[in-house]
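Provided below are the primary sequence and the corresponding predicted coordinates.
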Amino acid sequence: MSADGTWSIGELAEQAGTTVKTVRYYSELGLLPEAARSAGGHRRYGAGALDRLRLIRSLRGLDLPVAEVGRLLDREDALGEALEAAVAGRLRELGSAMARLRWREASLRLLRDCPAEERADRLRLIGALDSPPSTAPVARFLRRVLPPRLPARLVASIMDAAVPAPPDDPAPAQVLAFARLHALATDAAGAVSVCRPVANTPEGTCRPAVLYDGLAEAFALAAPDVRADRAPTGGEALDCFVAAHAAMRSTRDTPEFRRRLSRYLDEVAHPRIDRFWQLTAEAAATAEPTFGALDDWLRAALARDVAEAAR
């Protein structure tokens, strides 16, 4: 430092442990203002330049963009608050980048470890998938399946429970399940609505909101049995399930209705819907039963109840 309390560019670089080129770069970007120029036109820096340069290098060491560093330096009066926000933002960006890398790693492992004859098909499936995958196609598929004009609260609760969230660190099997789920959801083939009148009931009596409110209660009652892998059987969950279907059609739960309902549910079973629930379970990789598994259990309980009543 000279007698006037300023640094030359070389002195400043040496004190900061960096290069003259780096100091010049930050100066030209306006991050490191000059205090003056020498008689020969060389840059001179004030006493505070060393601390400012060290701060710039620390911020860049966190991989913060130059523009973000400039915004932080402009807020020296509230640097702590601004730095906290910048670090939080950078952590979110890194989290997203790491999730993308983990999905790519799992995809590569899936391709590496699969049988050679399946590799081309799996590559096609994975190639159509974002990393991590968007859940929008799955949500659109469900909206096509659900009856129209369901209350928004019901649609939202069904979406929250039924659409699996992509994990940050997927297993290769989950990547495959999400890829197959995406392929099913984006297939041009249509899906059926579950809201149809049971045979011999008047048209126009289908009230899907009543059905789905009742099914939510029935599924909650059946969930402990499904988790415990108990055999389908009658009880409160089945009674609630049948009552929901009866209320939807403005009729009563009777032995005859149960017979017709069981037959109807067998007739309208849809392979694409069954496949959808199977894939959502594989994608979520959780012990929690899907709506599809709960519905299957209750249908089987109904069929058993009807068969026992016929004896």
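All right, it came through fine. Numbering: from 1, shown residues only.

Please make it C-alpha for all contacts and neighbour counts, starting now.
Fine.

Show residues contacting the strand or helix carrying Ala220.
For Ala220, the host element (DSSP states H and E) is helix 208-227. With contact meaning CA atoms under 8 Å, 6 or more residues apart in numbering, helix 208-227 is reached by 147, 150-151, 154, 195, 231, 236-238, 240-241, 243-245, 247-248, 287-289, 291, 293-295, 297-298.

ok, Leu302 to Gly127 distance?
With distances taken as CA to CA, to the nearest Å, Leu302 is found 42 Å from Gly127.

Between those two, which is the more surrounded one?
Taking other CA atoms under 10 Å, Leu302 and Gly127 do not tie; Leu302 has more neighbours (25 against 12).

Check the spacing between the more buried one and Ala218 real quick.
Distance from Leu302 to Ala218, by CA to CA: 13 Å.

what do the two both touch?
Shared between the contact lists of Leu302 and Ala218 (criterion: CA under 8 Å, 6+ apart) are residues Leu238.

which residues in this protein form helices?
Read by DSSP state H, the chain holds these helices, from start to end of the chain: 9-16, 20-28, 49-61, 66-73, 79-113, 116-127, 136-145, 152-162, 172-186, 208-227, 236-248, 255-267, 271-284, 291-310.

out of the ones you listed, nearest to Ala39?
Closest approach to Ala39 among these (CA to CA): helix 9-16, 14.3 Å.

So what's the gap between that closest one and the chain middle?
Between the mean C-alpha point of helix 9-16 and the mean C-alpha point of its chain there is a distance of 49 Å (CA atoms, centre = their mean, to the nearest Å).

For that helix, which helices and strands make contact with it?
With contacts taken as 3 or more CA pairs under 8 Å, 6 or more residues apart in numbering; DSSP states H and E, helix 9-16 sits against helix 20-28, strand 43-45, helix 49-61.

angle of the longest one against helix 9-16?
Translated: helix 49-61. Following axes from the mean of the first three to the mean of the last three CA atoms, to 10 degrees, one obtains 60 degrees for the angle between helix 49-61 and helix 9-16.

Could you report the neighbour count for Thr135?
As a burial measure, the neighbour count of Thr135 was computed by other CA under 10 Å and equals 17.

OK, contacts around it?
If you count contacts by CA under 8 Å, 6+ apart, Thr135 has them with 163-166.

how near is it to Ala128?
In this structure, Thr135 and Ala128 are separated by 13 Å, where distance is defined by CA to CA.

what about versus this one:
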Amino acid sequence: MRSIGELAERAGATVKTVRFYSDQGLLPEAARSSGGHRRYGPHALEQLQLIRSLRTLDLPLPEIRRILEDEDAAGHALENAVDSRLRELGSELKALRWREAALQLVRDCPPAQRAGRLRLLGTLNTPPSTAPLARFWRTWLPPRMPRLATAAFLEVAVPQPPDEPHPSQALAFAQLHAMTTAPCPGDRQPQPEVHRAAGAGGAALLYAGLVEAFELAARHLRRARDPHPGEALDAYVAAYASAYRSRDTPDFRRLLDARLSADPRLDRYWELTAVVLTPPGGSPQPTPGSADDWLRAALQRDNAGAA
């Protein structure tokens, strides 16, 4: 049997620490001396060392209690606690990297621009949320669009913040956040006319087909191929034809080309998205916006060839 002082000395801890763990029920005393002093059994040293090791890993006391009470030889309580702490640390590290990128942006910008940059970056959480971007698209997409179709489009349209952002990526995401949270100017309708015309019934067909066409076009973009007719363009036209309950004919392709038009706000969105998705020094990553540009150019080339 050891006294509290002897146990503390053997473990390299303070008496106050041993008393605290005892009071928390993590290190039960075996008995009390005739004078009322705590006495600890032969396994107390090993348990105290385990507790201190777990605290070094920054595990909270409730988790340590579960580990000490775990009778599973496989140590599932310890595994679960470590996995949980690793997830927490991952989130904390990501937040720190975003703060670092934000600080670098403020440090490196001209003094006259620092106030504006601080306001821009101050609107972001760290790490930033994609919720404002998703809300932007929910406003843009046709009303009453089926949930699954909406989710599929949001998956490709909303860029995920990188875990280790370069300052340029952090700035682009902050600009995306500012753009998507700004009110729509004037009386302008959020949806383009070509999408509103499809109606709620055609929305699911349209966007499901567009996602497929964008994926096909992205393959050509990665290979730096010029826009041209083919499978990707056929899928693109078919998406609109299905939405409008029409057939893919030369006349329909000419009509579609006339109705499609670029949107400066969306062009800016996709430009910033490409920056967010592209690591520094890497090749620009295809986005639905760049894929749409490629497909519209392919449509124009196809119509010119058929004229």
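Great, that's in hand. Computed from a predicted structure; not experimentally measured.

what's the burial count for Arg119 of structure 1?
Arg119 of structure 1: 15 neighbours (other CA under 10 Å).

Spit out the contact partners of the counterpart of it in structure 2.
With TM-score structural alignment defining the correspondence, Arg119 of structure 1 maps onto Arg114 in structure 2. Residues counted as contacts of Arg114 of structure 2 (CA under 8 Å, 6+ apart) are Val106.

try 10 Å
With contact taken as CA atoms under 10 Å, 6 or more residues apart in numbering, Arg114 of structure 2 is in contact with 105-108, 120.

now swap in Gly61 of structure 1 and tell me
Under the criterion of CA under 10 Å, 6+ apart, the neighbours of Gly61 of structure 1 are Leu55.

and the gap between the aligned residue in structure 1 for Asp251 of structure 2 and Asp51 of structure 1?
Asp251 of structure 2 is assigned Glu256 in structure 1 as its aligned equivalent, the criterion being TM-score structural alignment. Using CA to CA, one gets 86 Å for the distance from Glu256 of structure 1 to Asp51 of structure 1.

Likewise for Ala189 of structure 1?
As for Ala189 of structure 1, its distance to Asp51 of structure 1 is 65 Å (criterion: CA to CA).

Equivalent analysis for Pro170 of structure 1, please.
For Pro170 of structure 1, the distance to Asp51 of structure 1 under the criterion CA to CA works out to 44 Å.

More neighbours: these two, which one.
Neighbours per residue (other CA under 10 Å) separate Pro170 of structure 1 from Asp51, with Pro170 holding more: 21 against 11.

for the alignment partner in structure 2 of the more buried one, what are its contacts?
The equivalent of Pro170 of structure 1 in structure 2 is Pro165 (alignment by TM-score structural alignment). Each residue near Pro165 of structure 2 by CA under 10 Å, 6+ apart is listed here: 94, 97-102, 127, 171, 173, 276-277, 279-280.

now Ser38 of structure 1
Listed by CA under 10 Å, 6+ apart, the contact partners of Ser38 of structure 1 are 8, 44.

ok, now how distant is the counterpart of it in structure 2 from Gly5 of structure 2?
Ser38 of structure 1 maps onto Ser33 in structure 2, with residues paired by TM-score structural alignment. Distance, Ser33 of structure 2 to Gly5 of structure 2, using CA to CA: 13 Å.

so how many other residues sit close to the nearest residue to Pro197 of structure 1 once chain neighbours are set aside?
Nearest-residue entry for Pro197 of structure 1: Cys206, 6.2 Å, with adjacent residues in sequence omitted and distances by CA to CA, 6 or more residues apart in numbering. Applying other CA under 10 Å, we find 21 other residues in the vicinity of Cys206 of structure 1.

Could you do Asp74 of structure 1 as well?
The number of residues packed around Asp74 of structure 1, counting by other CA under 10 Å, is 13.

separation between it and Leu32 of structure 1?
Going from Asp74 of structure 1 to Leu32 of structure 1 by CA to CA gives 11 Å.

Need the overlap of contacts for those two.
By CA under 10 Å, 6+ apart, no residue touches both Asp74 of structure 1 and Leu32.

With adjacent residues omitted, what lies nearest to Ala183 of structure 1?
Counting by CA to CA, 6+ apart, Leu125 is the residue found nearest to Ala183 of structure 1 once chain neighbours are left out, at 7.1 Å.

what's near enough to touch the one you found?
With contacts taken as CA under 10 Å, 6+ apart, Leu125 of structure 1 has the following neighbours: 119, 175-183.

between the residues you listed, which is nearest Leu94 of structure 1?
With CA to CA as the yardstick, the closest approach to Leu94 of structure 1 among these comes from Val175, at 20.9 Å.

Return the residues in contact with the residue lying closest to the closest one once chain neighbours are set aside.
For Val175 of structure 1, the nearest residue in space outside its immediate sequence neighbours is Ser107; the separation is 6.4 Å by CA to CA, 6+ apart. Counting by CA under 10 Å, 6+ apart, Ser107 of structure 1 touches 101, 122-123, 126-127, 131, 170-176, 179.

Closest one of those to Arg272 of structure 1?
Of all those, the one sitting nearest Arg272 of structure 1 is Ala179; the distance, using CA to CA, is 15.2 Å.

Isn't the closest one up against Pro137?
No: here Ala179 of structure 1 lies out of contact with Pro137, judged by CA atoms under 10 Å, at a distance of 11.3 Å.

Those two: which has the busier surroundings?
Ala179 (25 against 17).
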